[in-house]
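1. Sequence first, predicted model second:
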Amino acid sequence: MTKQDIEIKTQDGTGKARLFRPAAPAKTGVILYMDIFGPRPALDQMAERLAGHGYAVLVPDLFYRSVPYGPFDPKTAFAEEKSRAALSALSGGTTQDMTIRDGAAFLDALAAEGITGPVGVVGYCMGGARALNAAATHSARIVAAASFHGGNLASDAPDSPHRKAASIKARVYVGTAGVDRSFPPEQSARLAEALRVAEVDHTIENYVGVGHGWCIEDHSVYNEAAAERHWKRLTTFFNETLG
């Protein structure tokens, strides 16, 4: 296993990313779309674990336009006024359209590193919608898209990913938190209908009894049993689609 820090030139500047490679050369890649707290050791550990299944895993900093920022402690950040305001500014100032534009640069960065095969994407929290939007925008390259505790996947916003369901050619897996104000049951139903009408091969699974953020170890609502269930679903999903 190796990891390297790289810089990615985008339409809007230069962002940092970390690339994790398995021991054996990999042609298939995964882009991990971060949650609101940004790149940090917890996400590195997740990327390393995913790379252990044979994929090259790219973890880009989606907030690169606003560096420096943080670091944030996910357990306390929303309880403190200063950090809560900073997170709101970061997430609000990094629009879906910005991340959609960045997606081409992320894919080019993988190709430049020799990862020229099919690509999967997975997003957590705010990254969930961005992963689905990436799949809709880059349908020729992205063959699998997963979201875990992703928010606003089928909201009233014009950039909500459910509106682009007809452009998605990838298989889709969505794991939802049992109780999640950012993705209530009505949004889940709306997303399911949009994907069904668009004939997207998809699964939406409700993880009953867990909260928004349950997959990531440094979150206050981390749930080890449900997190392991997420890993089983994700690795099976990627194995079936990426090989």
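-> Received, thanks. Just so we're clear, the structure is a prediction, and the values are computed from it rather than from any experiment. Numbering: from 1, shown residues only.
2. hey, let's count contacts and neighbours off CA atoms from now on
-> OK.
3. and residue 114, how many neighbours does it have?
-> 15 (other C-alpha atoms under 10 Å).
4. sec struct for residue 169, please.
-> coil (DSSP: H, G, I helix; E, B strand; the rest coil).
5. Let me know whether it touches residue 133 as I believe.
-> No: with contact defined as C-alpha atoms under 8 Å, residue 169 does not count as touching residue 133 (11.6 Å).
6. who's more crowded, the two?
-> residue 133 (28 against 22).
7. quick one: the more buried one from residue 63, how far?
-> Applying C-alpha to C-alpha, to the nearest Å, the value for residue 133 to residue 63 is 17 Å.
8. try residue 136
-> Distance of residue 136 to residue 63, given as C-alpha to C-alpha: 21 Å.
9. ranges for the strands of the chain?
-> For the chain, the strands defined by DSSP state E occupy 2-10, 13-21, 29-33, 56-60, 119-124, 142-148, 171-179, 202-211.
10. Below is structure B, check it against A:
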Amino acid sequence: MPKQIDIDIADGTCAATLFVPAGASSSPAVILYMDAFGPRPAMDGMAERLAGQGYAVLVPDLFYRFGTYGPFDAKTAFANAETGQFLRRMITETTQAMTAADTGAFLDALANEGFAGKVGTVGYCMGGGRALNAAAAHPDRIVAAASLHGGNLANDAPDSPAANAAKIKARVYVGVAGVDGSFPPEQSARLAQAFREAEVDHLVENYVGMKHGWCVPDHSVYDEAGAERHWKRLATLFDETLRG
């Protein structure tokens, strides 16, 4: 059964859910960084799948600073003007620096639960860049980081993952939607170049025909074949970095 935990952080209390493999007293851990629609059954199902592969999985509410909100319907939330505006505000005001700092508390929470070893990160949509920046901020603990349809990974912002590439010691996987306005081809090329120059072990992979959000089952653009492909990539990444 998943365990609900409260993580005390300087800016407040972050609610999180911890999924632990059946019968495991200790295991490698993964932090799953949510997309823009927050923790919900779709995210829980993805965390449960990773737990079934032998990983303790922490799903924190990155929007905890806003108190109670939602739930949001991933298919319709941005179509509603008021809800869309609120979501964009939450994304903007929850900065990369905030999430990078919060990740220190997430790592401590995992350690307090008995998972003090190697950690991987994976993020979707807005969580993608945060998963990569977490690896840059905590290179001593995070050994693998994955972004799926993450946006603005190599824009001109000083806090983009491309700008932080030299701080990353983890192995990195980036799955890119075939056509994604938040991560156009020129950013993909810039990100790969930044990783090469920083000597980051990485793979940036283009999912032709997939749209932004294809991995998450409650998205309108969910694609089962594309999602299964990403699960295979995650299994390889985490098996090769978190075990042993």
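-> Great, that's in hand. Since the model is a prediction, treat every value here as computed from it, not as a measurement.
11. Residue 83 of the first structure: which of the strands of the first structure is closest?
-> strand 119-124 (19.6 Å; C-alpha to C-alpha).
12. and the nearest residue to residue 188 of the second structure once chain neighbours are set aside, what does it touch?
-> Nearest residue to residue 188 of the second structure in three dimensions, chain neighbours excluded: residue 154, at 7.1 Å (C-alpha to C-alpha, 6 or more residues apart in numbering). Residues near residue 154 of the second structure by C-alpha atoms under 8 Å, 6 or more residues apart in numbering: 160-163, 183, 187-188, 190-191.
13. can you do 7 Å?
-> Counting by C-alpha atoms under 7 Å, 6 or more residues apart in numbering, residue 154 of the second structure makes contact with 160-162, 187, 190-191.
14. cool, residue 128 of the second structure as well?
-> 122, 146-150.
15. Now stretch 36-56 of the second structure: buried residues?
-> The neighbour-count check on stretch 36-56 of the second structure (16 or more other C-alpha atoms under 10 Å) flags 36-40, 42-44, 46-51, 54-56 as buried.
16. Equivalent analysis for stretch 108-117 of the second structure, please.
-> If you call a residue buried by 16+ other C-alpha under 10 Å, then stretch 108-117 of the second structure has these buried ones: 109-110, 115-116.
17. State the distance from the residue lying farthest from the centre of the first structure to residue 88 of the first structure.
-> Distance from the C-alpha centroid of the first structure, by C-alpha atoms, centre = their mean, peaks at residue 81 (26.2 Å). Going from residue 81 of the first structure to residue 88 of the first structure by C-alpha to C-alpha gives 11 Å.
18. just residue 24 of the first structure next, same as before
-> Per C-alpha to C-alpha, residue 24 of the first structure is found 40 Å from residue 88 of the first structure.
19. Equivalent analysis for residue 107 of the first structure, please.
-> Taken as C-alpha to C-alpha, the span from residue 107 of the first structure to residue 88 of the first structure is 27 Å.
20. where along the second structure do the helices fall?
-> For the second structure, the helices defined by DSSP state H cover 41-52, 81-93, 96-112, 126-137, 185-198, 224-242.
21. Give me the nearest residue to the residue nearest the centre of the first structure, chain neighbours excluded.
-> Central residue of the first structure (C-alpha atoms, centre = their mean): residue 123, 1.4 Å from the mean position. Counting by C-alpha to C-alpha, 6+ apart, residue 123 of the first structure lies nearest to residue 33, which is 4.4 Å off, once chain neighbours are set aside.
22. Please give the number of neighbouring residues around the spatially closest residue to residue 167 of the first structure that is not a sequence neighbour.
-> Spatially, and ignoring its direct neighbours in sequence, residue 167 of the first structure is nearest to residue 136 (4.9 Å; C-alpha to C-alpha, 6+ apart). Counted with other C-alpha under 10 Å, the neighbours of residue 136 of the first structure add up to 23.
23. Now do the contacts for residue 136 of the first structure.
-> Counting by C-alpha under 7 Å, 6+ apart, residue 136 of the first structure has contacts 164-165, 167-168.
24. if you set the cut-off to 10 Å instead, what comes out?
-> By C-alpha atoms under 10 Å, 6 or more residues apart in numbering, the contact list for residue 136 of the first structure reads 100, 130, 142, 145, 161-170.
25. what's the spacing between it and residue 222 of the first structure?
-> For residue 136 of the first structure relative to residue 222 of the first structure (C-alpha to C-alpha), the value is 30 Å.
26. Could you do residue 67 of the first structure as well?
-> In terms of C-alpha to C-alpha, residue 67 of the first structure sits 27 Å off from residue 222 of the first structure.
27. Neighbour count for those two, which is higher?
-> Neighbours of residue 67 of the first structure and residue 222, each counted by other C-alpha under 10 Å, are more numerous for residue 222; the result is 18 against 11.
28. re earlier: any chance of the contacts of residue 154 of the second structure in TSV, with distance to residue 204 of the second structure too?
-> Converted to TSV, the contacts of residue 154 of the second structure look like this (distance: C-alpha to C-alpha, whole Å):
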residue	distance to residue 204 of the second structure
160	16
161	13
162	12
187	11
190	11
191	8
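29. Make TSV out of these and add neighbour count and distance to residue 74 of the second structure.
-> As requested, these are exported to TSV (neighbours: other C-alpha atoms under 10 Å; distance: C-alpha to C-alpha, whole Å):
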residue	neighbour count	distance to residue 74 of the second structure
160	20	25
161	28	25
162	26	28
187	18	25
190	16	30
191	23	28
